[in-house]
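J.: have a look; sequence and predicted model below, questions after that.
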Amino acid sequence: MVRMFLNGTAMSGGAAHHLVGGAEPLAATTTAPRYRFWAVDGTAGYPALEDVGPGGAAVAGELYELDLAHLREVLLPGEPPLLELGVVELADGSSSLAMVLRRGTPATELTDISALASWRRYTS
């Protein structure tokens, strides 16, 4: 089992929540305040985290425990092409897997939503 931080459409109630295979969130939490939070393709798209170090935003999300095979075979193939698997720091200082912005993505394709720090706030 692996810990996975979700902060977008795969969270509970989201359009891609089926990709977590019935797993329930362990906790609602935030990242440490070190991320820029982007919207890819506006409200119809998906969010992306980028580690910018101190001075970034603490982004809201949900922490899940997933079977590694399910993560590899179901969740990851369902993720958009501008995201890749990475490790994020959570508010409590622990680490978790998460989907992060693929390195080298042009900023012209992104909208900075760091001030909101929540995909749900951005899309509501």
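T.: In hand now; what should we look at? Quantities reported herein were computed from a predicted structural model and do not represent experimental measurements.
J.: for the rest of this, base every contact and every neighbour count on C-alpha atoms.
T.: Noted.
J.: show me where the chain has helices.
T.: 68-70, 119-123 (DSSP state H).
J.: closest one to G78 among these?
T.: helix 68-70 (11.3 Å; Cα to Cα).
J.: identify all contacting residues around the closest one.
T.: 1-2, 20-21 (Cα atoms under 8 Å, 6 or more residues apart in numbering).
J.: tell me the one among those residues nearest to S95.
T.: Closest to S95, out of all of those and judged by Cα to Cα, is V2, at 10.8 Å.
J.: I'd like the helices of the chain as TSV, with distance to G104 appended.
T.: What follows is those, written out as TSV (distance: least, Cα to Cα, whole Å):
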stretch	distance to G104
helix 68-70	27
helix 119-123	22
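J.: alongside the first one, take a look at this:
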Amino acid sequence: MPLMFLNGTAMSGGADHHLVGDAPLVTRTTTAPRYRFHAVGGRYPALEDVGHGGAAVHGEVYDMSYEQLREVLLPGEPDGLELGVIELADGTGSLAMILRREYAQLPPLTDISAQASWRAYQERV
């Protein structure tokens, strides 16, 4: 089954964690330090791969079935995100929702890379 990195409201304790279903938590980790982390319109987080000079963003990795991804998690994601592959801190890859590369109606982005955590950002707003 595919590994899925979550870094927003679908993480454990989050409002959308029910979208994970019974998928087991594999690990709590960070991304490799190659991502800018944004709050999109203040409503949800988004990773943007910038290569060198990014932040290591906190999240959780789940072992999800393709059915859970296709039927439940992905349909619940905002339009400003797309499915991509990211690099984790240990150099392995994982699926994740990333900032849509071209999206004309994307709300304003706030760079929250310094917090590197959606929960930390939410506690500050």
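T.: Here it is on my side, so go on. Bear in mind that the values here come from a model prediction, so they are computed numbers and not experimental data.
J.: now the TM-score, please.
T.: Aligned and superposed, the two chains score 0.94 in TM-score terms (TM-score structural alignment, normalised by the length of the first structure); 122 aligned residues with a Cα RMSD of 1.3 Å.
J.: rewinding a little: now the buried members of the contacts of helix 68-70 of the first structure.
T.: The neighbour count (16 or more other Cα atoms under 10 Å) marks V20 as buried among the contacts of helix 68-70 of the first structure.
J.: got CSV for the contacts of helix 68-70 of the first structure, with distance to S96 of the first structure too?
T.: Compiled in CSV, those are given as follows (distance: Cα to Cα, whole Å):
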residue, distance to S96 of the first structure
M1, 12
V2, 8
V20, 15
G21, 18
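J.: nearest to G78 of the first structure, of the contacts of helix 68-70 of the first structure?
T.: When the contacts of helix 68-70 of the first structure are compared against G78 of the first structure (criterion: Cα to Cα), the nearest one is V20, at 10.3 Å.
J.: count the neighbours of the residue nearest to that closest one when sequence neighbours are not counted for me.
T.: Ranked by Cα to Cα, 6 or more residues apart in numbering and with sequence neighbours excluded, the top spatial neighbour of V20 of the first structure is L75, at 6.4 Å. For L75 of the first structure, the neighbour count with other Cα atoms under 10 Å is 19.
J.: looking at the second structure, name the residue matched to L75 of the first structure.
T.: Using TM-score structural alignment, the partner of L75 of the first structure in the second structure is L73.
J.: next one: V100 of the first structure
T.: Per TM-score structural alignment, V100 of the first structure is aligned with I98.
J.: ok, now which ones touch its match?
T.: 46-48, 81-84.
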